[in-house]
Structure formats: C-alpha cells, structure tokens
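> could you work out the structure for the sequence below:
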Amino acid sequence: MKKLLILAGLIQPFLAFGQAKEEVGQSPWGKDDEIGALNRMSEESKLAILSRIASGKTYDLSVEYFVGMPSFHALGDPGYQFWLTHTPRGTVVDNPNGLGDTMNNKVSYTGDAISMYTHMGTHIDALNHFGLNGKIWNGFSADQHLGDKGWKKTGAETIPTIIARGVLLDIPAAKNTESLPPNYRITSQDLKEALTRQGLSLQAGDVVLIRTGQARQYEDAAKYLDQYPGINLDAVKWLVEENQVMLLGADNLSFEAFPPEREDNWVPVHTYLLAEKGVMFIEQMNLETLAQDQVYEFAFIASSLKLRGASAAPMRPIALPIRPKH
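Just a heads-up that it's a prediction; the model follows:
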C-alpha cells in the first residue's frame, strides 16, 4: 500500500479549517473515571437486554489473525508475526523437557508465539489512544500518568465486559449498492436513512455498529487498506450528542475516513470520540453475516484482553438476536 492517505490528506487544499476549539473532556462520572461512556451500563441494563435473547444462534463479529493480515505498517507499526516454539519432531531432536525419545515420540508437543501491534484485527481503542495538547480523556496528562510501561490511566485493562443492546447500520444496503465509493464519508443522513430502512430507532446506551462493506476485502490487505470509507464528524456528533450511544464499531481499518476533514487535526473523529467525549470504538469488525441475515438489533456481548496500560486490546464481540421489545 502507498503511504496512507492520512498523510497525504494533511496538505489537501479543500479541507475545512478548525471548527470549535478542541479540548479534552472532563468526565461527568467523576475525576477518577477511566471508562467514559461505558459508565452508561448497569446491572439492570445488562439484564434487560440478556432477557430478550431469542435463540442460541451466535454471530461472531471478529476477524482472524494471520501473517499478512492488514496492519498500520505505513506508519511504522509492526505487522503480525507467528512462529512455532515447539514442534513434534523438533521436541524429539532437542529433548527440551529432558524426558527422552520414548516419551517425546509418544507425546507430541506443539507450541507457538505471536508478536503484534495492539491495533490489529478486531480491537477496541482505549481512551488513552488519542489525546489533545498532552492530555487524554478526563484531563489525565502524559507528564503525570504516562510511564515507560504504558499509561497509568485509562489503559485497556480498565475496559469492562460490555453487554448492551446492539444496532447494526448497514450503509451499503441503505444506499442499494454493494460498495461505497472510495474514501466515502458516512454522514448522519446516511445513518438516519439506514435506521428508517431497517425500522429501528436508537436508544441511550446503545452499541452502534456501522457496516461499510470493507470486511469483504479483509483477506486481501492491499484492497482492505485502499481508500476505505468511514464515518465523518457530523455523524459521530449526531450519534453521541443526540442519541447518547455508549460504544461504536465498524468494519474498516480506522473507523473514520481519510483524508481528514480538518486542516488542524489528522484524526478528528478519533480525538472527538476518545479525548473529548470518552466514547470508545471497535475497529476491523466482521459484520457480513449479521448483515446477510438482516439481524439489525441484538444483544451485544464482548470482552477485551486486559493489557495493562495499553492503548488498545484485541476483542471478540458476539451478537445474539433478540425479541422485539413490546
């Protein structure tokens, strides 16, 4: 892939100049809050959605990890690596357990290891991933809270298990097309059209997943990374400020579209959600089967790895169809 359009976009002459001043948000849930909008979950809200599960059918919304998978290598981040640490025949030759040929010929042994950037595959961005002017969500500063081994605040280990009402917004279907145009910016009007087509409305505390169709290219990294569509600022502001969504997700590489909308910020959607509003989001999801079956409302259940201090963590979300609410 050529240099990410993110970089080229910084000099695009048609980009909008900065709108309102961008500042990190102070949490309405207190000075020690590290999870932002996920505070909208409660035991009651989780039980309410779980009680509506209609069947045992499960939709896995995650992608596979494999050597050659899409990654942010254009920004210098490492790709996914996999290697074997033990093999059945190698164990016989090396005898690492000291048990000898007879035992190692009988009991085969395979072991492996991986190395990867935390923002690979299906993952959730933690609130420390992007900040503004040296601070992240809730005013935590890099000077005070960033150590050699990661952030002391809002690390991926703080992200709770998420159980909530999920809503899929299928944008290509709403536009009666198989593929969105290159670098297409999804607007709030697009989201409203999808909701109308699907006969749904949003509720405070929802998890909203946006299908761009990009996941169909996931096995081919060059195509998946090339000029992918994503959401714009107008759309996320409508979701967060007017609908009070709790969590967002999409099937593209980096949630928002590039080149950036603002001349003074190369990731305005990221900083608006994470730094200003405390709303996390999931990237690189697989929403194809959910869309094919036209399951637009569901129980969303997900947990991420507790990577202490990390700015993201792999996540395996699932969706279970629910009964309509009477």
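> when you work out contacts or count neighbours from here on, use the C-alpha atoms and nothing else.
OK.
> what count of nearby residues applies to Glu242?
The tally of other residues near Glu242 (other CA atoms under 10 Å) stands at 12.
> Ala235 - how many residues pack around it?
For Ala235, the count of nearby residues is 18 (other CA under 10 Å).
> tell me which helix or strand comes right after the host helix or strand of it.
Element membership of Ala235 [criterion: DSSP states H and E] is helix 233-237. Downstream of helix 233-237, the next assigned helix or strand under DSSP H and E is strand 247-250.
> want to put them side by side, so please do this one too:
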Amino acid sequence: VMDDPMGVGETMNLTRSYTGTAFSMYSHTGTHIDALNHFGIHGKIWNGFEADKHLGDRGWNVTGIEKFPPLIARGVLIDVAGAKGMDMLPDSYRVTRQDLKDALARQQVKLQQGDIVLIRTGRMRLFEQPKAYMANPPGMGLDAARFLVEDSGAMIVGADNLSFETFPSEVSDDYVPLHTYLLAQQGAPIIELVALDELARDKVYEFAFIGGPLKIRGGDAAPLRPVALPVRP
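Predicted coordinates:
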C-alpha cells in the first residue's frame, strides 16, 4: 500500500481533525433571487431567447444567475401591512397600486430609477409554520407591479411572501402573470422570502442594499443574503 503523500491517516487524525459539509437544495429555497430565465412566455425568456437555441444540458447558456453582478443599490421598503395598521395582510390579499402609493406617502419616500424595492406583507411572522406561511399568501397585483417597474423604474422587486404575487391568478391563461411579466417581459428579477419585519419595526424605509447571489452556472435562481445599511441615523 502506498503512503499518502499528504501524510493523512490514523496518526495524523489523532492530532488534526477535519469537518466538511455537502449541500443539496432547490434553487428557490429560503431567501433567494429569481434570474431572468426562471419563467418564459410564448416560448421565449427575457430578450427573446428560445430554449431550442439557448438551453443546454446543464441549464441556460444565457441570463443565468451567474451573470448577475454584486447587487449594490438604493433599497426601499414599502410597508403595506404597516400602512394599513396590520401585523400581516389577510390571506390572498392582492396589493394594489394605491396601496403602494398610500404606504409611500405615509413613509414620506419617493421611488427612484434603479431602486431595489421590497414589499412587506407581514407574512414572515408565519415563517416558522411552513404550512401556514405557504397557504393562500397575500401578494402583489399585476397593476402594482407595473407601478413599481414601468412607472417608477425599479430595477429589482421583492417581498416577504412565498411567490411575490398572490393567487388565484388575475389572468386566465397564465398561472403566474407577475413572474412572466417581470422576468420575461420587463427583465426585472424578483427576490422572495425576505425578512423585513426588523426594518419595518425600526422604520428604516431607505437603505443601501448589498447582496450577492451564488454564481450557479445557468441557474434560474440562487440563495441571497441581503444586507441593508441605513443611510440616515
């Protein structure tokens, strides 16, 4: 038997220990960001890319999460639940354009081009109860998403619920219309399952957002650890 060139073995193990961990997880587990290839519409994802030409055997060759740069931008929290005097919006509540405007006015905050905008529904208070958290969550309506992206210029949007939008769908032939609208038509990534209660508690509505998704080649999403640095005392 040949000696291990690194000297690894029983003698070494008496004085040196080693720990290693393997990970296996769905790309949309926990706080994560959706890449632009996550959903398509009429056979095409963002930028008109078709699967026949751009989908490889290990994921997409275009728009994968590894293409994302570090995310550094002005972050804005819109506390819709707080603006309504609620700890959490009701089940299946669909956030409207007016809800967003009312919350922004209450917070005395205006959206700017290139913002990362995060919506608080209050759903995170049920996060430790998976069935309750996932069942009939409140979420964004399609017109509210248009207000954020088309009218206000948000670069990325996100929320503290499971799927950003709520159900049932507002569109008869699309079960996730906000995902196809934002990702495939507007090129606006979506952050989901974001913990926003502490920011809301401290009334931190504007902050420097810093986050870096894992660079999974061809990936449709990746875990994200967002950091909010308040810009005001």
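> TM-score of the superposition?
The TM-score (TM-score structural alignment, normalised by the length of the second structure) is 0.94; 229 aligned residues with a CA RMSD of 1.6 Å.
> what span of the second structure lines up against the helix holding Ala235 of the first structure?
Using TM-score structural alignment, helix 233-237 of the first structure lines up with residues 142-146 of the second structure.
> try stretch 183-198 of the first structure
By TM-score structural alignment, stretch 183-198 of the first structure lines up with residues 92-107 in the second structure.
> can you list contacts of that stretch?
The contact list for stretch 92-107 of the second structure, computed with CA atoms under 8 Å, 6 or more residues apart in numbering, reads 78-80, 82-83, 110, 136-141, 143-145, 147, 165-167, 205.
> circling back to that earlier point, average offset between the helix holding Ala235 of the first structure and the second structure?
Helix 233-237 of the first structure: mean distance to aligned residues in the second structure after superposition is 0.4 Å, counting by mean CA distance after the TM-score superposition for the first structure.
> can you pull the buried residues of the match of stretch 183-198 of the first structure?
Of all the residues in stretch 92-107 of the second structure, those buried under the rule 16 or more other CA atoms under 10 Å are 92-97, 99-104, 107.
> now stretch 135-148 of the first structure
135-142.
> swap in stretch 199-213 of the second structure?
Buried, per 16+ other CA under 10 Å, within stretch 199-213 of the second structure: 199-200, 204-213.
> what's the straight distance from one end of it to the other?
Criterion CA to CA, to the nearest Å; first-to-last residue distance in stretch 199-213 of the second structure is 21 Å.
> so how far is Leu239 of the first structure from the residue mapped onto Gln186 of the second structure from the first structure?
When the first structure is aligned by TM-score structural alignment, Gln186 of the second structure is paired with Lys277. Distance of Lys277 of the first structure to Leu239 of the first structure, given as CA to CA: 11 Å.
> what does Gly75 of the second structure correspond to in the first structure?
So Gly75 of the second structure corresponds to Gly166, using TM-score structural alignment.
> measure its match to Ile322 of the first structure for me?
Distance of Gly166 of the first structure to Ile322 of the first structure, computed by CA to CA: 10 Å.
> so the two - more neighbours on which side?
Of the pair Gly166 of the first structure and Ile322, Gly166 is the one with more neighbours under other CA under 10 Å, namely 27 against 21.
> sec struct for the more buried one, please.
Three-state call for Gly166 of the first structure (DSSP: H, G, I helix; E, B strand; the rest coil): strand.
> no further queries at this time; thank you.
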